[in-house]
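Enquirer: just coords:
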């Protein structure tokens, strides 16, 4: 962790962290609402979404350098 030159710097850092937490919550809330609306409208099923999440997770956690 970086050192803070003053206690005021630390307070500002903690405030920014709190703001990021609030923004993250709002983004997740909107994302969840949009997904529920798309499922309700029949654009895709919850099972299709879960399958796609698993597929993307595998891609993201795999090695960026495929073995030949």
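Expert: Yep, it's here. What you are looking at is a predicted structure, and each value in this text was computed from that prediction instead of being measured.
Enquirer: all contacts plus neighbour counts: C-alpha atoms, from now on.
Expert: Fine.
Enquirer: Assign residue 64 to helix, strand or coil.
Expert: Using DSSP: H, G, I helix; E, B strand; the rest coil, the structure places residue 64 in coil.
Enquirer: Who are the contact partners of it?
Expert: By CA atoms under 8 Å, 6 or more residues apart in numbering, no residues touch residue 64.
Enquirer: Could you check how far residue 46 is from residue 40?
Expert: Taking CA to CA, to the nearest Å as the measure, residue 46 falls 10 Å from residue 40.
Enquirer: for residue 15, same thing?
Expert: Distance of residue 15 to residue 40, computed by CA to CA: 38 Å.
Enquirer: same question, residue 25
Expert: Distance, residue 25 to residue 40, by CA to CA: 22 Å.
Enquirer: Put this next to the first one:
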């Protein structure tokens, strides 16, 4: 990694961002494939997946709110 004074250069940061985008894409692809297979096999239906995603999102939001309350 090219560094100046111990700090990442702009090129390093751009490369890291590109790597993160690739990882995010692959993770999304695998999750989508898993959900599609579970729906196709009748193990889950799309509404169950959507409901669980909303529930998890709400839970994470509540946890973040709790942390911010106790951070002050």
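Expert: Cool, got the structure. The structure displayed is predicted, hence computed values, not measured ones.
Enquirer: TM-score for the pair, please.
Expert: Here the superposed chains carry a TM-score of 0.73, computed using TM-score structural alignment, normalised by the length of structure 1; 61 aligned residues with a CA RMSD of 2.2 Å.
Enquirer: does residue 42 of structure 2 sit in a helix, a strand or a coil?
Expert: coil.
Enquirer: And for it, the neighbour number?
Expert: The burial count assigned to residue 42 of structure 2 is 10, neighbours taken as other CA atoms under 10 Å.
Enquirer: what ranges do the strands span in structure 1?
Expert: Secondary structure of structure 1 (DSSP state E): no strands located.
Enquirer: Closest to the centroid, which residue in structure 2?
Expert: The C-alpha lying nearest the average C-alpha coordinate of structure 2 belongs to residue 24 (CA atoms, centre = their mean; 6.9 Å).
Enquirer: how much space between it and residue 31 of structure 2?
Expert: Separation of residue 24 of structure 2 from residue 31 of structure 2 (CA to CA) stands at 11 Å.
Enquirer: swap in residue 58 of structure 2?
Expert: Distance from residue 58 of structure 2 to residue 31 of structure 2, counting by CA to CA: 20 Å.
Enquirer: Return the distance of the nearest residue to residue 38 of structure 2 once chain neighbours are set aside relative to residue 63 of structure 2.
Expert: Leaving aside its sequence neighbours, residue 38 of structure 2 sits nearest to residue 44 (CA to CA, 6 or more residues apart in numbering; 5.6 Å). Computed as CA to CA, the residue 44 of structure 2 to residue 63 of structure 2 distance reads 27 Å.
Enquirer: what's around residue 49 of structure 1, how many residues?
Expert: 13.
Enquirer: same deal with residue 25 of structure 1?
Expert: Neighbourhood size, residue 25 of structure 1 [other CA under 10 Å]: 12.
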